[in-house]
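Peer 1: using only what follows, build the 3D model:
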Amino acid sequence: MVNMKPIEVDETLTELVVSWRRHLHAHPELSYQEEETASFVEERLREMGLRPTRVAKTGVVALVEGAREGKTVALRADMDALPIVEETGLPFSSKRPGVMHACGHDAHTAILLGAAKLLSSNREVIRGCVKLIFQPAEEAAPRGGAPSMIEAGVLDEPRVEAILGLHVWPDLPLGEIGIKEGAMSAASDPFRIEVLGKSAHASTPHYGVDAIAICGPLLSALHSIVSRQVSPTDQAVVTVGTIQGGQRYNVLADRVEMRGTARTYDPAVRDRVERAIRSAVEGICSSMGGTGVLEYNRGYPPTVNDPFVTEVMRSLIRDLFGEEALFEVRQPALGGEDFAFYAERVKGAFMWLGCRPKEVPVEEFPTLHNGRFNPDERCLPIGVKLLANGALRLLEVLG
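Peer 2: Predicted coordinates:
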């Protein structure tokens, strides 16, 4: 039966989830250093009568077994923080200088803990099992923490049929939930270019090969890839974020390093952009007497929502929160998200959870990865209700 009564988040659970989020916010940990976070998660899960298992060093997985036989779906949250100085001034600000939950992973972890408590208190309505995946190192691009969790077998024993995840989203106001089938976020591919020339005195440049001079046309060529080699109907971004080189003001640089990132949605476009970057590096450097070396790393793939799971969640959002809560995403994000690795293996849906107070204009609200980012905590019970009931709905329709 699909039209089952939803399980509700009461005030007591809401207060718990808020307190968990604040504790996590005050004690952030960087990727693969989430020891205290993992221990906190394990303690809360044990209090619910669950048996958590540590995997992939700082990851945690647990299983909520329902009263009825059925399949298994997974809920995933990321746990790591960022090397950012917090500027919120909150009473529960980071106690670790230079480390902050500036991407909302404290909220994600607290939401999944809340969903775990709600589900474990309602086992009689669960048809099958719900696997809880608390993942480290989402910020550790280009690999991220998801591949290690998958290699550790979190999608197996019992085999996961579908997976859900969410991200607090400051572009959306409180109460709205964004979703679409297809790409929700981009492939994220970092690259490094080494431009090699030949040193000479600045007064005799004809005796050398100026690596800095090579970087000028190379940078222009890289920035023209999207406008001239990618169809206007496709989308891509190529950005060079750092350029470092040179030893002294009167010496030609013999080496310059450039680092950047390419973002794409379509696999064919991803291939085309990589080829174009490689062609520009090799061609321009050699034409100016130097050598170009490209290290191109395939990072996170695009996060692609399964049409079936997406439609199930669309219907659920309407049922739980009303038509006005459903935000149909038109423009996917160009940021990377390692939930993509799970969605490559099993049917999945990733959602955006509105976390900006409605009265605050989007341009005035601190965005993700900002030292002042602080999601409206009223989004937490919405996320709990969404994930817990999403798992129940999927188990029912999967049979």
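Peer 1: CA atoms for contacts and neighbours, from now on please.
Peer 2: OK.
Peer 1: contacting residues around the spatially most central residue of the chain?
Peer 2: Nearest residue to the geometric centre of the chain (Cα atoms, centre = their mean): Glu337, 2.9 Å. Glu337 makes contact with Glu138, Ser185, Ala186, Tyr300, Pro302, Thr303 under the criterion Cα atoms under 8 Å, 6 or more residues apart in numbering.
Peer 1: structure for this one too, so we can compare:
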Amino acid sequence: MRSTHTLCTLDETRDLAEELKDIRHRLHRHPELAYEEFQTSDFVAQTLERWGYEVTRGLAGTGMVASLKAGSSSRAVAVRADMDALKITEQTGLPYASVMPGHMHACGHDGHTTMALGAARHLARTRRFDGTVHLVFQPAEEIGGSNSGAKRMIADGLFERFPCDAIFGLHNHPGYPAGTFMFRSGSFMSASDIVDIVIRGRSGHAARPHLAIDPVMTGAMLVVALQSIVARNVDPMQTAVVTVGAFNAGHAANAIPEKAHLRLSVRSFDAQVRKQLEIRIRALAQSIAEGHGAEVDIDYVAGYPTVINSAAETELAAQVARELVGDACVIDPFERIAGSEDFAFYLQHKPGCFLRLGNGEGAPMLHNASYDFNDQNLTVGAAYWTRLVERFLAPGLPGQ
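Peer 2: Have a look, this model is predicted:
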């Protein structure tokens, strides 16, 4: 492997700071929702083509892959950035705030895309690697469930059409200083499932409850019982979350409604625990409903799987960060995160690492109307992705 002084440093991308800031602010002004990233996709593709990349569009609708080859090696690495925004009305008051009513880049995907573009810019002008880099610009990370952008990219032949030896991605992380990198090998971010439970009773007058079957009381009993799953059914050494996020039933004070609707978010880090949670949730919903004379419909939707980082790729990714920003700005291992991420689907097919990058102490949290991506990270992220590609595709590695 080449000596570290020939790899990208922070100083090498500083001249891109204003250009990247302009790009990020442009993307922030024009947020687009899942599978609607038409302007974003056009802009990203045209920019990459101008820099000499071979761009393949149409994966997962608005997704694309930009490829650049240098040298003669058959090795390849992929770097993924997400592009979609959220249905949130921005309240930042920034001069580059969203001009799309009710839409906002409240998760920093504008920054993720811009950092990848920064790396693309620098890789194209230096070409200090031997092999092929595939930059994956993905739609619809925020959509959740089984229709995510990552899953559709894979179904559209991502890894068959663009073979790679590993794939890497990152997400910004408010609450930690900008420029701080966080890593964890193995299970890092949780699986996330959504459960819709509809309890069907018999409507009636509030003054004659004995003639009705009350789905509200049945639902209330179920909400309490669901909390016993993590406390009494899951191994205390494991981590799981069962949250009832919505409970809707009835409209009038003097009427017992016919049905109640509960929505649950279920999170876990272990495949066996994930199965156990589903079994217990179904059993409790069925038994409690039957015990009160009600009927129940359960729609259990498997969402994103657990993000499981491979050991070798995580070690490499962390080493690159240490070389770039120093040991003091690297946390390894970082704590596990109960949030979910569809990058997990890629890691079911390829080795790789998903990491976090601090977005600033005291900064608004993700999915918050006051959130904004930290522009200090733009050149740092561009340098990091560049150096990682140069490390991974260094001349003389085995298999070349």
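Peer 1: rewinding a little: any idea how far the residue nearest to the centre of the first structure is from Arg314 of the first structure?
Peer 2: 21 Å (Cα to Cα, to the nearest Å).
Peer 1: cool, and Thr37 of the first structure?
Peer 2: Separation of Thr37 of the first structure from Arg314 of the first structure (Cα to Cα): 32 Å.
Peer 1: who has more neighbours, these two?
Peer 2: Applying other Cα atoms under 10 Å to Thr37 of the first structure and Arg314 shows that Thr37 carries more neighbours, namely 24 against 21.
Peer 1: next up, identify which helix or strand the more buried one is on.
Peer 2: helix 35-47 (DSSP states H and E).
Peer 1: in the second structure, what range does that helix match?
Peer 2: The alignment of helix 35-47 of the first structure onto the second structure (TM-score structural alignment) covers residues 38-50.
Peer 1: enumerate the positions of the matching stretch that are buried.
Peer 2: Neighbour counts over stretch 38-50 of the second structure (16 or more other Cα atoms under 10 Å) mark Thr40, Ser41, Val44, Ala45, Leu48 as buried.
Peer 1: what would the residues you listed look like in TSV with distance to Leu7 of the second structure?
Peer 2: Output for the buried residues of stretch 38-50 of the second structure, formatted as TSV (distance: Cα to Cα, whole Å):
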residue	distance to Leu7 of the second structure
Thr40	30
Ser41	30
Val44	26
Ala45	26
Leu48	22
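Peer 1: tell me which two of the residues you listed sit farthest apart.
Peer 2: Maximum pairwise distance among the buried residues of stretch 38-50 of the second structure (Cα to Cα): 12.3 Å, between Thr40 and Leu48.
Peer 1: which SS state does the equivalent of Val226 of the first structure over in the second structure fall under?
Peer 2: By TM-score structural alignment, Val226 of the first structure lines up with Val230 in the second structure. Classification of Val230 of the second structure using DSSP: H, G, I helix; E, B strand; the rest coil returns helix.
Peer 1: and stretch 39-46 of the second structure, how far from the chain's centre?
Peer 2: Centroid separation for stretch 39-46 of the second structure versus its chain: 21 Å, with Cα atoms, centre = their mean, to the nearest Å.
Peer 1: Arg255 of the first structure maps to what in the second structure?
Peer 2: In the second structure, Arg255 of the first structure lands on Lys259 (TM-score structural alignment).
Peer 1: sorry, slip of the keys, the one I care about is His25 of the first structure.
Peer 2: So His25 of the first structure corresponds to His28, using TM-score structural alignment.
Peer 1: same thing with Cys215 of the first structure?
Peer 2: For Cys215 of the first structure, the residue aligned by TM-score structural alignment is Gly219.
Peer 1: go on, His206 of the first structure?
Peer 2: Alignment note (TM-score structural alignment): His206 of the first structure maps to His210 of the second structure.
Peer 1: assumed that match was part of a helix.
Peer 2: Yes: under three-state DSSP, His210 of the second structure sits within a helix.
Peer 1: and it, how far from His292 of the second structure?
Peer 2: 12 Å.
Peer 1: looking at those two, which is more packed in?
Peer 2: His292 (15 against 10).
Peer 1: can you tell me the closest non-neighbouring residue to the more buried one?
Peer 2: With sequence-adjacent residues excluded and distances taken as Cα to Cα, 6 or more residues apart in numbering, His292 of the second structure is closest to Thr218, at 6.5 Å.
Peer 1: just Met100 of the second structure next, same as before
Peer 2: Nearest residue to Met100 of the second structure, sequence neighbours excluded (Cα to Cα, 6+ apart): His30, at 6.3 Å.
Peer 1: shouldn't Phe193 of the second structure be within a strand?
Peer 2: Residue 193 of the second structure: Asp, not Phe. Yes: the assignment for Asp193 of the second structure (three-state DSSP) places it in a strand.
Peer 1: list the contacts of the alignment partner in the first structure of it.
Peer 2: Under the alignment (TM-score structural alignment), Asp193 of the second structure pairs with Asp189 of the first structure. Shown in contact with Asp189 of the first structure (Cα under 8 Å, 6+ apart): Pro142, Thr261, Ala262, Arg263, Tyr296, Asn297, Arg298, Gly299, Tyr300.
Peer 1: kindly report the same for Leu226 of the second structure.
Peer 2: By Cα under 8 Å, 6+ apart, the neighbours of Leu226 of the second structure are Val242, Ile281, Leu284.
Peer 1: now, which of those lie within strands?
Peer 2: Among these, the members found in strands (DSSP state E) are Val242.
Peer 1: from the contacts of Leu226 of the second structure, which is closest to Thr114 of the second structure?
Peer 2: Set against Thr114 of the second structure, the nearest of the contacts of Leu226 of the second structure by Cα to Cα is Val242 (35.2 Å).
Peer 1: show me where the stretch 151-300 of the first structure has strands.
Peer 2: Here the stretch 151-300 of the first structure has its strands, by DSSP state E, counting those that start in this stretch, at 160-173, 177-179, 182-185, 187-196, 236-245, 255-264, 291-296.
Peer 1: which bit of the second structure covers the first one?
Peer 2: I take that to be strand 160-173 of the first structure. Under the alignment (TM-score structural alignment), strand 160-173 of the first structure falls on residues 164-177 in the second structure.
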